[in-house]
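1. I'll drop the sequence and a predicted model, then ask my questions.
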Amino acid sequence: MNTKLDTNALNQLFTEARTFNEFLDKDIPDELIKELYELMKWAPTSMNCQPGYYVVVKSVDAKEKLNKALAPGNQQKSMTAAATVIIASDTQFYNHLPEQFPAYPTAKEMFESNESFRDTTAFRNSSLQGAYFIMAARSLGLDCGPMSGFDNKIVDETFFADGRYQSNFIINIGYGDASKNYPRGPRLAFDDVVEIL
């Protein structure tokens, strides 16, 4: 039976976690990125479709390519982060369904024959997986700065030239410099956004 996480864990994941704009000059080992993926991959997606695809941009050359697609306000923060992760959707995710979701034998054909359903499913579930990526990163002691201020077309042409993958959003990851944080913004109240019927 599951038990409630302790306050320290909840603080690290939610109540004291921040979106970081500035990062310390500290590398993230590739082994930690692998550990992050191995943790987040267990989170749920519809029909276990797992359309997320992740490009971890760490090298100077790759960062310079990505920088051309970023909004001006996001360039410096991404260049100084240990890594920037492109969260993308695999438009051919359905090819994995015979192994990933054998409970529904015709799942592959269902998506393969319906482009709109395929694209909606890929986008929705890769968005979920991007959120899981953030929570897994936080749980392993990393800080995140998710962003949507970039040109998807340039990112896709640069990193996904064959057209199979489509960028969704990006996340700077690393060890945040809390001294550069803005004051924390408020959150909407329960009564403003939640109905229990």
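-> Arrived safely.
2. please count neighbours and contacts with C-alpha atoms only from this point.
-> Fine.
3. from the centroid of the chain, which residue is nearest?
-> Geometric centre of the chain, nearest residue: residue 130, 2.5 Å, by C-alpha atoms, centre = their mean.
4. put this next to the previous one:
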Amino acid sequence: MTLDLLAPAALDDDALALLFTDARTVNTYVDGDVDPAEIQAAYEVLRWGPTAMNVSPLRLAVVPQGESRERLAAHMAGFNRDKTLAAPLVVVAVADPGFHRHLGTLAPHRVGLEQDLEPQEERRLEMARTNTLIQIGYLIVALRARGLSVGPMAGFDRAGLDADLFAGNGWRSELVLTVGWAAAENGTHPRAARLEVSDAVVVL
């Protein structure tokens, strides 16, 4: 189906509840593996979300149960280690500072940008991190849209993890996400409040 951008369209309340209002960060999942193909399917959707100049720096390292999971868990903070080991599937969301090497495909209209960015490591790192965080937001929503629950975690030794798992490609880890189907009692706290619109939105 092709979306007609000129025609009004909106998600209904049930869809919004699945993605936002009823969705929760999950700590405890039902038993059973999650097929890594679920992550591939979510990426097929999220890759169409906008990033600056279409740089698309997000890379996803999918970590099923096994040796790689044990290595990953060793870099997690204590309060996140058990969750990492127990989850049906784990994804490390990373930023690729070498994103500019794909600009011939992603932004062919920006002639010479790849060459301009090559020596600008600090600028590339900032662009990669900012746009990866945007894409991680898309990832969480895309996984929820597939009926999965997600538990994002930032408590880990980034430098150690990157040196262990990504030394060969220079990727920079941003978040570790557990993925699965939420258990009936998923270990979450009562839902915290959110700022009211009047506290967070201004019209200038």
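-> Received the coordinates, thanks. Model, not experiment: these values are computed from the prediction.
5. circling back to that earlier point, might one say that the residue nearest to the centre of structure 1 is in contact with residue 87?
-> Yes. In this structure, residue 130 of structure 1 is within contact of residue 87 by C-alpha atoms under 8 Å, at 6.1 Å.
6. name the residues contacting each of these two.
-> 52, 169 (C-alpha atoms under 8 Å, 6 or more residues apart in numbering).
7. leaving out the residues flanking it, which one is nearest to residue 131 of structure 2?
-> Leaving aside its sequence neighbours, residue 131 of structure 2 sits nearest to residue 51 (C-alpha to C-alpha, 6 or more residues apart in numbering; 5.8 Å).
8. burial count for the equivalent of the one you found over in structure 1?
-> Under the alignment (TM-score structural alignment), residue 51 of structure 2 pairs with residue 45 in structure 1. Neighbour count of residue 45 of structure 1, defined by other C-alpha atoms under 10 Å: 18.
9. surely residue 45 of structure 1 meets residue 125?
-> Yes. With contact defined as C-alpha under 8 Å, residue 45 of structure 1 reaches residue 125; the gap is 5.8 Å.
10. need the longest strand for structure 2.
-> Assignment by DSSP state E gives strand 172-180 as the longest strand of structure 2.
11. any idea what residue 190 of structure 2 aligns with in structure 1?
-> Using TM-score structural alignment, the partner of residue 190 of structure 2 in structure 1 is residue 183.
12. what span of structure 2 lines up against the helix ranked longest in structure 1?
-> Using DSSP state H, we find that the single longest helix of structure 1 is helix 115-139. Counting by TM-score structural alignment, helix 115-139 of structure 1 pairs with residues 121-145 of structure 2.
13. post-alignment, that stretch versus structure 1, mean distance?
-> On superposition with structure 1, the mean distance recorded for stretch 121-145 of structure 2 (mean C-alpha distance after the TM-score superposition for structure 1) is 0.7 Å.
14. now do that stretch: everything it contacts.
-> Contacts of stretch 121-145 of structure 2 (C-alpha under 8 Å, 6+ apart): 18-19, 23, 38-39, 42-43, 45-47, 49, 51-52, 55-58, 93-100, 117, 149-150, 174.
15. separation between the alignment partner in structure 1 of residue 92 of structure 2 and residue 62 of structure 1?
-> Using TM-score structural alignment, the partner of residue 92 of structure 2 in structure 1 is residue 86. Noted for residue 86 of structure 1: a distance of 12 Å to residue 62 of structure 1, by C-alpha to C-alpha, to the nearest Å.
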